[in-house]
Each structure stands twice: as C-alpha cells, then as structure tokens.
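Trainee: below is the structure, and that's it, no one-letter string:
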C-alpha cells in the first residue's frame, strides 16, 4: 500500500538470483529465482526508493553459500543504481553475521536490526533455533525516528515497524 500523500513515479524489479526466463519452477530444486521489487516515490516533494527483497532459502540454513553471496552482490549492484534516500526491507533469509549481509551493508545502508540490537525477528510460530530472517536497511538521507519489532503474531515472521523521515 502506498500512502495517498505519496506519488508512485516508477516501479519495477531486478532479478538477483536467476532470471525472468527461469520462471518459478521448482523442477526438483529446493529454491527458485529471486528478485528485488522497488518503488520510486515522491513524498512531500522528496524522492525515495523503497525496495522489497525476499532472499533465497537454503537447506543449509541462513549461512553463506556461493549462491547467497552472489545474490547479495547482485542486490548491492541494484541498490547502487539508484540515487537518493532508499529503504530495503524483507525476508533476507540470512544471518546478520554473514559475508552475504556484509556485502549488502557495504553499500552504505544502515542495518537497523543490528543497530537496534534486535535479537529475534521470528515469532512463536517458528520453532527452529535460527531467530533472524527479516531486516530493514536505510541509506543516507533517511532519518530513523523509531524502529521496532512488534509483538503481534500473525505468521512465523514478526512485523518490523520503521518510522522515518526523508532528510
């Protein structure tokens, strides 16, 4: 949903693992193509990009794999193509202490999950030990007024709340 005070200037997606021609075909594989979706918005006459990313799942867990590292490099390349304030959020399916996350953070984005000392982005519906999946990262030009992991349980992912302004 886009607030009525915002104007959508552009929308699109970029594949960061696989490509459009691969389709969403499991074909015996445990994963499929992944893309990052984005909106270019104008809010209060200020531009902002909002990116949504759902990272690949791996039977090996949320650790670094060759494919996950390449996916992060591709995401970083996508983020570098856009100027101005940006937010990237979603289920990254990776641990905060991985090279994969370090690659994304090297774009200059602040990882709000680590900055705010979040220890869990999952709910009681998720019974595995790994407690990280979801993130919000903010570029320069974004002033973070508040960031929280909300207690509401509607799925195995806890909702993340970001209150921000464009500086």
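Mentor: Done, it's in. Predicted, not measured: the structure shown is a model, and the values here were computed from it.
Trainee: switch to C-alpha atoms for all contacts and neighbour counts from now on
Mentor: Fine.
Trainee: contacts only, for the most centrally placed residue in the chain.
Mentor: Nearest to the geometric centre of the chain sits residue 89, at 3.1 Å (Cα atoms, centre = their mean). With Cα atoms under 8 Å, 6 or more residues apart in numbering as the criterion, the residues that contact residue 89 are 50, 51, 52, 53, 134, 135, 136, 137.
Trainee: give the next helix or strand downstream of the longest helix anywhere in the chain.
Mentor: Longest helix in the chain by number of residues (criterion: DSSP state H): helix 66-80. Later in the chain than helix 66-80, the nearest helix or strand by DSSP states H and E is strand 86-91.
Trainee: tell me the angle of that following strand relative to helix 66-80?
Mentor: Using axes from the mean of the first three to the mean of the last three Cα atoms, to 10 degrees, the direction of strand 86-91 lies 150 degrees away from that of helix 66-80.
Trainee: how far off centre is strand 86-91?
Mentor: The gap between where strand 86-91 is centred and where its chain is centred comes out at 3 Å by Cα atoms, centre = their mean, to the nearest Å.
Trainee: re the thing from before, could you find the closest non-adjacent residue to the residue nearest to the centre of the chain?
Mentor: Distance criterion Cα to Cα, 6 or more residues apart in numbering; nearest residue to residue 89, sequence neighbours excluded, is residue 136 at 4.3 Å.
Trainee: another structure for you, compare them:
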C-alpha cells in the first residue's frame, strides 16, 4: 500500500503539482484544499478574504481525475462559496478528495463535519467549517481504515489548542472508531493545523495511533512557500497493524506550501 497525504493549496503550484502527482505512484491519495468549480470558464480564479488574495485552480478536481485515470475519486466539500474572475463572482466548492486505485475495493465509508456545518452560499466566518473523510478499504489481503481531516484554521489562536479543536478531535476520533473493526490497519492523516504537542494528537493516540512525523524526527511539514514560524501542520498516524516499510516528508519538488507525506506499508 502506497499512500500520499497532501494539502494541495488549491492548486496554486499547478504546473509542478500535476505531473508530480501523476507520476508518484500512490494507491491512495488523501488531498485537502481541493477546488471544484463546475462549469468554470477560466483555468484560474481568485480566492479573496480581506487582504488575503490567492489564485485557485478552478477545475482542480477534474484535472486531478484526468492525471489519475486508474483511480476512483470521492469528493467531500467543507463549504461552497465564491471565487472571483475580476468583478464576477463564481460559485465554487472547496474540500477533501480521496483517490483510490480502482483495484482496491472501498468496503465502508463515513464523512462528517468535525467543526461547524456546511454552507451552500459562502465559506463563513473564521474559524470556518471543517470536515473529515474515513474509508475502509481492502488492500494487501486485509482491511485498512484510511482517515483524513483538514483541521480548522483559527486566526486568533494560531495552531494552539482551543476548545473547538478539542471538540474537532473528538469528532474525528469518533468517525474513525465508528468504522474501524478490531484488527484493521488504521491510518489517520491530514493538515490538522495544530502543534506537535496538541490535544488532537493525544486524542488520536488513545485510539492506538502513533505519529510518524514527530516520531521520525522530521523538522516540520511546511515548504519555503510558507513564511510563518510554525513549521508543523501535517501529520500521519498509524496503529500497530500497519507494517511501515517507508515513511517520508517530501521536501522536493515543492508542489504546495505543505510537504507531501508518503507512506509505504
């Protein structure tokens, strides 16, 4: 089983991201910050949040489908809001995508909001709604549970623990626990948006999971595109049933402001 976890940053580094992701050879890809704008007439639109303006790849989900033709895709938007083409507002969706090689059966799944609730007209006030996706797969002759979450962004608290993050961790853990059965290999990953000493990791440890990022001595999960001091955001946790053969925080090429996390098991 080869698994990739990545916050894809809305496709900002599209020219580097697409050929790399097409050739990486992952069986399962857990992607956060995926844009889906059905019927978009332009390749690029703008995300605007006050002074924060970011280009977004309008048909990112469709382009990922095109470069991963042997994979089935599940897309779960955390919200639907507006991107912009000049003065024209364009409705768009933003959330999680999981690509699973078609030879791997999906034998169970659960999705749900870990913070807030879905809105169909705007992305909402910060901290915005966040969701999680959990799949039960049959691979390597056994069941696997693969879970991903994009943790909430809190402008005031940064990546520090908050009551909202504690509640988010409980909901994520409940989704995993509700789908996993005794003896399953379990992987939980994503841009959790927390520090290594956070309550979120401690809560997932109570499910029998251990983190390969901090446990492997890696110095962080952010690329040079990210200029703030907190260098950790992304984590990949496994239980004892996962036979880890290789784990890597990939530094090059840079395909996002987050480093891809790569697991071979």
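Mentor: Arrived safely. Treat the numbers as computed from the prediction; the structure is a model and nothing was measured.
Trainee: counterpart of the residue nearest to residue 89 of structure 1 in structure 2?
Mentor: The alignment partner of residue 136 of structure 1 in structure 2, by TM-score structural alignment, is residue 236.
Trainee: hmm, its match is touching residue 261, no?
Mentor: Yes: with contact taken as Cα atoms under 8 Å, residue 236 of structure 2 and residue 261 are classed as touching, separated by 7.3 Å.
Trainee: mutual contacts of the two, please.
Mentor: Overlap of the contact sets of residue 236 of structure 2 and residue 261 (by Cα under 8 Å, 6+ apart) consists of residue 5.
Trainee: tell me how many other residues crowd residue 157 of structure 1.
Mentor: Applying other Cα atoms under 10 Å, we find 21 residues neighbouring residue 157 of structure 1.
Trainee: name the nearest residue to the corresponding residue of structure 2 for it, sequence neighbours excluded.
Mentor: Residue correspondence to structure 2 (TM-score structural alignment): residue 157 of structure 1 is matched to residue 258. Spatial nearest neighbour of residue 258 of structure 2, chain neighbours left out: residue 222 (4.5 Å); criterion: Cα to Cα, 6+ apart.
Trainee: can you pull the contacts of the one you found?
Mentor: For residue 222 of structure 2, the contacting residues are 231, 232, 233, 257, 258, 259, by Cα under 8 Å, 6+ apart.
Trainee: next one: residue 171 of structure 2
Mentor: By Cα under 8 Å, 6+ apart, the residues touching residue 171 of structure 2 are 113, 114.
Trainee: that one maps to what in structure 1?
Mentor: Residue 171 of structure 2 maps onto residue 74 in structure 1, with residues paired by TM-score structural alignment.
Trainee: where's its match relative to residue 158 of structure 1, distance?
Mentor: 26 Å (Cα to Cα, to the nearest Å).
Trainee: compute the number of surrounding residues for residue 212 of structure 2.
Mentor: 19.
Trainee: give me the number of neighbouring residues for the aligned partner of residue 96 of structure 1 in structure 2.
Mentor: Alignment of residue 96 of structure 1 against structure 2 is given by TM-score structural alignment, with residue 196 as its counterpart. Here the number of neighbours of residue 196 of structure 2 (other Cα under 10 Å) works out to 21.
Trainee: and residue 254 of structure 2, by the same measure?
Mentor: Neighbour count for residue 254 of structure 2, taken as other Cα under 10 Å: 18.
Trainee: do residue 79 of structure 1 as well
Mentor: In terms of burial, residue 79 of structure 1 registers 22 neighbours under the definition other Cα under 10 Å.
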